[in-house]
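Engineer: need the 3D shape of this:
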Amino acid sequence: MTDCVFCAIVAGDAPASIVLDEPDLIAFMDIRPFTAGHLLVVPKRHAPGLGALDPEDGFRIFDAGRRIATALRSGALPVDGVNLFLADGEAAGQEVFHVHLHVIPRRHGDGFGLRAVPRSPNRTVLDGTAAAIRNALAP
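Structural biologist: Prediction:
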């Protein structure tokens, strides 16, 4: 395992407020939460980014995120909705290079959200972008 802050938590060598501890993943409270209840779901097997993530670990972290989001919405915390967020790469805002899924409870008017202004490209641009992505997916 490489040296990373989440690896120390996975190994039990750093303090964390654990929400879920399963054989292949761990979920714990974020120490810099965007909203009350913001937590992270982390695979125990190290992967610095999505390209290195074992597909089964990817399934497990998103399934755990789904289960935690469901629990948040039906639990005692005041939660109106939940965002799941995963940053892959520095340009996407990834700061810790061990894949992790943010589970962010939301309340109406909490002030958290995406601030970018979406654009509306024409169909030719959308079709060209779709073709470039399809080509990259081809084996």
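
Engineer: drop to CA atoms for contacts and neighbour counts, all remaining ones
Structural biologist: Fine.

Engineer: longest helix anywhere in the protein?
Structural biologist: For the chain, the helix that runs over the most residues, judged by DSSP state H, is helix 55-74.

Engineer: against which helices or strands is that one packed?
Structural biologist: Applying 3 or more C-alpha pairs under 8 Å, 6 or more residues apart in numbering; DSSP states H and E, one finds that helix 55-74 contacts strand 25-29, strand 39-43, strand 81-85, strand 101-106.

Engineer: tell me which of those strands is the most buried.
Structural biologist: A comparison of those by mean neighbour count, using mean count of other C-alpha atoms under 10 Å, puts strand 39-43 on top with a mean of 27.

Engineer: so what does it touch, helix or strand wise?
Structural biologist: Under the contact definition 3+ C-alpha pairs under 8 Å, 6+ apart, strand 39-43 sits against strand 25-29, helix 55-74, strand 101-106.

Engineer: so which of the helices and strands packed on helix 55-74 is nearest Val125?
Structural biologist: strand 81-85 (26.3 Å; C-alpha to C-alpha).

Engineer: thinking again about what came up before, list the buried residues in the longest helix of the chain.
Structural biologist: Buried residues in helix 55-74, counted by 16 or more other C-alpha atoms under 10 Å: 57-58, 60-62, 64-65, 68-69, 72-73.

Engineer: Proceed likewise with the subsequent sequence, for comparison:
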Amino acid sequence: MLSTFEGSPGSPQKIAAHALSEASFSGSGGFAEAKGLHSQYERVHERLTALSKNLGLQIEAMQIAVMGAGGNFSNIDEEERRRFWEIRTEIGRQHEEAERERAAAEAEKRGESAPKSNDERTVTY
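Structural biologist: Below is the predicted model of the structure:
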């Protein structure tokens, strides 16, 4: 399943390859609206690429979990276990980052200052 996904148009590599330049929006004589549109396009394109990478990681983790569940996890070698936890950690990090971005966007809509964060905890100033 993972190899099928990696070969599909939804793979991170193929999504990343479909980036459009600012000139695609404005031609050779750029204008402010085109720059703004391109900026939003880049933001969405980066997010789609990140979501595709995340989906690939989740598929890989699911494959490891299914293999392990079939044999009470005794049939998974140490490298597969390490990779499973590595993926789980990365997905958790991405989730926390997305939550911080969401909270910052909501705070901005309400006219509040965005929460500041560090690796320990998130604090609102």
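
Engineer: care to give me the TM-score?
Structural biologist: Here the TM-score for the pair of chains, by TM-score structural alignment, normalised by the length of structure 2, is 0.31; 55 aligned residues with a C-alpha RMSD of 3.9 Å.

Engineer: coming back round to it: what's the closest of the helices and strands packed on helix 55-74 of structure 1 to Thr129 of structure 1?
Structural biologist: Among these, strand 81-85 sits nearest to Thr129 of structure 1 (C-alpha to C-alpha), with 22.9 Å.

Engineer: got the angle for that closest one vs strand 101-106?
Structural biologist: With axes from the mean of the first three to the mean of the last three C-alpha atoms, to 10 degrees defining the directions, strand 81-85 of structure 1 sits at 160 degrees from strand 101-106.

Engineer: ok and strand 81-85 of structure 1 relative to strand 39-43, angle-wise?
Structural biologist: 40 degrees.

Engineer: show me what strand 81-85 of structure 1 is packed against.
Structural biologist: Using 3+ C-alpha pairs under 8 Å, 6+ apart, strand 81-85 of structure 1 sits against helix 55-74, strand 101-106.

Engineer: now render the ones you listed as TSV, adding distance to Gly81 of structure 1.
Structural biologist: Converted to TSV, those look like this (distance: least, C-alpha to C-alpha, whole Å):
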stretch	distance to Gly81 of structure 1
helix 55-74	7
strand 101-106	5
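
Engineer: Phe85 of structure 1 is nearest to which of those?
Structural biologist: Evaluated over these, closeness to Phe85 of structure 1 peaks at strand 101-106, with 5.0 Å, by C-alpha to C-alpha.

Engineer: list the helices and strands that closest one packs on?
Structural biologist: Counting contacts by 3+ C-alpha pairs under 8 Å, 6+ apart, strand 101-106 of structure 1 packs against strand 39-43, helix 55-74, strand 81-85.

Engineer: any chance of TSV for the ones you listed, columns distance to Ile104 of structure 1?
Structural biologist: Listed next are these as TSV, based on distance: least, C-alpha to C-alpha, whole Å:
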stretch	distance to Ile104 of structure 1
strand 39-43	7
helix 55-74	8
strand 81-85	5
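
Engineer: wait, which of those is closest to Asp127 of structure 1?
Structural biologist: Between those, strand 81-85 lies closest to Asp127 of structure 1; by C-alpha to C-alpha that is 26.2 Å.

Engineer: thinking again about what came up before, which of the buried residues of helix 55-74 of structure 1 sits closest to Ile18 of structure 1?
Structural biologist: Ile18 of structure 1 has its nearest neighbour among the buried residues of helix 55-74 of structure 1 in Ile68, at 12.4 Å by C-alpha to C-alpha.

Engineer: for the closest one, give its distance to Glu56 of structure 1.
Structural biologist: Using C-alpha to C-alpha, to the nearest Å, Ile68 of structure 1 is found at 18 Å from Glu56 of structure 1.
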